[in-house]
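Student: What would the 3D arrangement of this be:
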Amino acid sequence: MTVTYDLQNKIGVITINNPPVNALSQPVREGLKGTIEKAQHDDSELLIIICTGRTFIAGADISEFGKMPMEPSLPDVVNLIEASAKPVIAAIHGTALGGGFEVALACHYRIAVPSAKIGLPEVKLGLLPGAGGTQRAPRLAGVKNALDLMTSGHPMKAARAQSIELLDSLVEGNLLTGAIEFANTLLADNPEVRRVGDITIDPAQIEPGLFDAYRARLAKRARGQIAPQKIVACVAAAVNQPINKGLELERKLFVECLLSPESQGLRHLFFAERKAVKINGLPKETRAKAIQSVGIIGGGTMGGGIAMNFANAGIPVTLLEIDEQALQRGKDIIASNYGITVNKGKLSGAEAEKRLGMIRGTTSYDHLAEVDLVIEAVFEDLAIKQTVFKQLDAVCKPGAILASNTSYQDIDAIATVTRRPQDVIGLHFFSPANVMKLLEVVRGDKTSDEVLATAMDIAKQINKVPVLSRVCYGFIGNRMLRPYAREAQ
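Tutor: Predicted coordinates:
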């Protein structure tokens, strides 16, 4: 059963169990609907919605998008929860995202463990929250906070969510125990059914020109995307219309987004990125090596950018250059890149200094003797790269992974100059390496499963999207580039 119900004294506990992320599939929606309806007629005085496993409802089941709609719809379930005559508490752990957080918004109280996160990330799929999120979030958190939450799509930590009234309370320790204690406290005071939809927003409290400012900003930041502008329209309706009218507009604009080529493209990308990390034929029991230190050879624009990825993830880096002058030039490039990020307000000065401190420079290969992974980022010449790998083979510890950031060279030819071809792999970053998300993982003929699994794992740690390639001219990205440029010409 994906949804179960347990009456504990006067408290009805509704438990969702739909691993791995408790997505709002049709059986979950149906189970929620039936349980909420049943609970209206039993001896319970208050209801709790909680989830098993590692997370609260992490979102809608997007595999259903584009297919024949299956009843009950999520908006119907959410509206049913809000209409409950008995107070409903959402007890959140892990992440409550998208439709999952819309379920929580429909509840009359929301509590969470401090480590939880909430969010409405639909915009990243070219969509807008379609089950009341655009109407309920601004009524609780205020217009500006809700716009920022929905147009960025970024998750929000529980403490921040509580500070803007999206959560009522944070509970330490066992969530169910804390939820029952919270419920009993409410019951002692004869709790009211606080429906978010009953809240009205005073238009006079809205900063003049706020919506126009958001529209102008999003036109630049999200050029070509229709969902952010439609989110603004929905929030404006939350201010100026009763909730039933706002919900009608939200549903209409959600369907427009759902059918748009922009959303179809972003959803294709979403599934493609998740499929790319799954390697056919790689045994499930294959374990990735622990990467606790990294060496980078070459401190130019590419090498410096690669080093930043690991420093950003808290992994110490040893950056090697041919002489002190080149090394200092590389350090200056890295410091300049961090300075740009600080000036944009995306990173604090203290954090930038901390990350810079993770990168130490050297001109001696001997200082790479104990690193777990070395990435060569020197000039794109096979002979030069083979010379570098001969030196790495001589100094690096057994089991260290030797990687080349080559865009064209033959990984197998590079591996032949070592006594450990099983440890050689291609890790092709794209420029600027500290910004671009794509990482081509190039598997040589003798690359071991363990090294391959480690490469895919470390890519996720440094926030890259890894795509597996075999050895061929230009691999994938650059192999596409020539016909692409030819056709453009």
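
Student: alpha carbons only for contacts and neighbour counts from here, please
Tutor: Fine.

Student: Give me the buried positions along the longest helix anywhere in the chain.
Tutor: Using DSSP state H to assign secondary structure, the helix with the most residues in the chain is helix 324-343. Across helix 324-343, burial judged by 16 or more other C-alpha atoms under 10 Å covers A326, L327, R329, G330, K331, I333, I334, A335, N337, Y338, G339, V342.

Student: let's see this one next to it:
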Amino acid sequence: MNSADTTTTTTAFARHGRVAVISWSNPPVNGISFALRQQVSAGLDAAVADADIDAIVMMGDGRMFSGGADIREFNTPKSTSEPTTPQLIWRIEHLSKPVIAAIHGSALGGGLEMALGCHWRVALSDANVALPEVKLGLLPGGGGTQRLPRLIGVEKALDWIVSGKTIKAPAALAAGVLDAVFDNDLLGNAVAFASKLLPATALRATGSIAVSVPANAAELFEQARANARKTARGMDAPLQCIACVEESTKSSLEDGLKFERARFLELVNGTQSKAIRHLFFAEREAAKPPHDAQDAPLRTVQRVGVIGAGTMGGGISMAFANAGYPVTLVEVTDANLQKGLATIRRNYEATVSKGKLDAKEMQARVDRIHGATDLRELADVDLVIEAAFEDMDVKHDLFRQFDAICKPGAILATNTSRLDINAIAAVTKRPQEVVGLHFFSPANVMKLLEIVRADATAPDVLATVLHVAKRIGKIAAVVGVCDGFVGNRMVSPYTREAHFLLEEGATPQQVDQALERFGLAMGPLRMGDMAGLDISWAARKRLAPTRPQHIRYCKIADRLCESGRLGQKTSEGFYRYEAGSRAPVPDPKVEEIIKACAAESGITRRAITDEEVVERTMYALVNEAARILEDGIAQRGSDIDVIYVNGYGFPAGRGGPLFYADTVGLPKVLERIRAFHQAHGELWTPAPLLEKLVTEGKPISSYEVPTAKA
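Tutor: Now for the predicted structure:
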């Protein structure tokens, strides 16, 4: 699948003896745009009309065969302009002369489907193929669900299509997708392959192969559906992929293609796929440096230092070691260091036991992490990241030491999730080299990285850490300095409303279950228990002096902490937890605390609907996000969606809080916020940006801040 502009599309036609070679170029990934389809079709016309041509080789120029459909053309007239991709593939399959797909780089999505429509397929040995449409909330819409089962069997086709996995050329050859693999000279070998085809067998149409229906087909499809419901909760595309592959076992090719096309159109016009495509582009925008950093030279980062061998520091160390960076991990005491290193090894061993890592690579990663108890061992690192206790005095002490120990040009980063990075930078003599790198726990697993730009952070530092983020496989977004940055600042009103709803009559399980049915990975109260209620308690106590006395404040979480209920770590929080289990158990003691807090605040409890739970929490997110944009803390609305989906478990199928608001309709969202303002007071004052965008009839998820602090 591809997101390229199509203005540079060109197609070449060349003769190699009695073989025509049609090649195309549509940078960066040879997307199958309307222009490309037209040009390839014209090339086929020329080849068929030439009596001196016996066979046709099709191949891409540049990096790859084709990255698939140009998804920017989806839901536009170009996507349905003829020849459509299915029409072009059908024509290739039924051509009077044999067509050979010559694959280098990648053949993805529609690119592989076009190759499946060819009579033969050859590739370089380092090429790969995939039908990854499911990752965009879609299914292969160019016949992939019907032709692939004919080539490799139903079970393997189900696996490839529903997972969207990438298959290397040797495995694709063994499966039957490819007919030959070459180590070099793809063009020469493909032409030679085409020249040797025998007329009697040259026109080998994939669609003419009968599907071999396994004896356990019914069980196979049912199990696939059960797995999809579990691993892709709430998503339509995996189930539709399964339905289409199942149809290939029941119908002719023509009927199967009609079935597939109908379901593709249903998905491509649906909200889920549009939401995921929004995120696809949003993640790429978020990864770009801000304007003043776009042309900045990159600093060299070869060695990394990490402070703190706890859960966060250990995870950060693993993230860098996984990407090949040598890491110096520093702890205060040798006992803490050894405990952290042992945890890192256990985490790697667990990955090996699951078959996701071999023992040799595990040892290589472990060996990249060097433990130390002396900060002076950071003298030669290019980047140091502290993941120490969330206390400003601790941060100040560390950064003064970094300033004295680290070499000139080293980047000094803090993993703080809330503290003022400008204040941290101010204690150094090089504030331009201080930046926030807010990882999410577990840092070796979670994809999101909030890159926090302080007032003095240099453009080349920003460009460098964005580059490093990509190298370690993170989805990065640049944000500005405020309490909680973007993600945690938004969590505050979201959690606030969850707690208010408890006071007003909801139970913890109702709030969590309503939001989990909405699609969140975990409700806010379960999430609080898992993270530890003492973390947010510390933040509330820190901010207490700035809290206006007349503003409503819920004491439920404070009372839980005061009674020793800190979440899963103490086996009691908003829920009770049995020994060895993370399953939340409703606790009558919590209900007593909730009722006592409600009475103390003079609140008469009432029945709360699930709809109100969703609206109160989701629209609190949207209103705060609008204020974040007003303050210039985020560069664009889509960055906020990227942060919330990748860091806070917001359902990708809804596109993030702001895309969701646009889907509901921003005028309706503002109307409800105004109603909550009237009912619940100034905490619900509508953000001026929301009112402005509604007046102008503009969406918020595509809003860009004119001059963002980020």
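
Student: hang on, the earlier thing: the longest helix of the first structure maps to which residues in the second structure?
Tutor: Alignment of helix 324-343 of the first structure against the second structure: residues 334-353, by TM-score structural alignment.

Student: That stretch vs the first structure - mean distance after superposition?
Tutor: Comparison of stretch 334-353 of the second structure with the first structure after fitting gives an average deviation of 1.7 Å (mean C-alpha distance after the TM-score superposition for the first structure).

Student: what's next to that stretch, contact-wise?
Tutor: 309-311, 314-315, 318, 330-331, 357-359, 362, 366, 371-373 (C-alpha atoms under 8 Å, 6 or more residues apart in numbering).

Student: So which of the residues you listed sit within helices?
Tutor: Per DSSP H, the subset of these in helices is T311, G314, G315, M318, A359, M362, V366.

Student: And the third one, what's its match in the first structure?
Tutor: I take that to be G315 of the second structure. Per TM-score structural alignment, G315 of the second structure is aligned with G305.

Student: Looks like that match contacts M436 (just checking).
Tutor: No - applying C-alpha atoms under 8 Å as the test, G305 of the first structure and M436 come out as separate, 9.7 Å apart.

Student: need the contact list for L127 of the first structure.
Tutor: Per C-alpha under 8 Å, 6+ apart, neighbours of L127 of the first structure: A227, F254, C257, L258, S263.

Student: Next up, the contacts around the first one.
Tutor: So that's A227 of the first structure. A227 of the first structure neighbours (C-alpha under 8 Å, 6+ apart): V123, G126, L127, L128, C257.

Student: Need the residues you listed in TSV (columns: distance to G31 of the first structure and secondary structure).
Tutor: Output for the contacts of A227 of the first structure, formatted as TSV (distance: C-alpha to C-alpha, whole Å; DSSP: H, G, I helix; E, B strand; the rest coil):
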residue	distance to G31 of the first structure	secondary structure
V123	27	helix
G126	28	coil
L127	25	coil
L128	25	coil
C257	28	helix
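
Student: can I get those in TSV with distance to V442 of the first structure?
Tutor: Shown next, in TSV, are these (distance: C-alpha to C-alpha, whole Å):
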residue	distance to V442 of the first structure
V123	32
G126	31
L127	34
L128	37
C257	37
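
Student: If we only consider the residues you listed, which is nearest to V371 of the first structure?
Tutor: Minimum distance to V371 of the first structure across the contacts of A227 of the first structure is 40.3 Å, recorded for V123 (C-alpha to C-alpha).

Student: which residues does the aligned partner of that closest one in the second structure contact?
Tutor: Superposed on the second structure with TM-score structural alignment, V123 of the first structure falls opposite V134. Residues in contact with V134 of the second structure (C-alpha under 8 Å, 6+ apart) are P140, I161, V162, S163, G164, A237, P238, C241.
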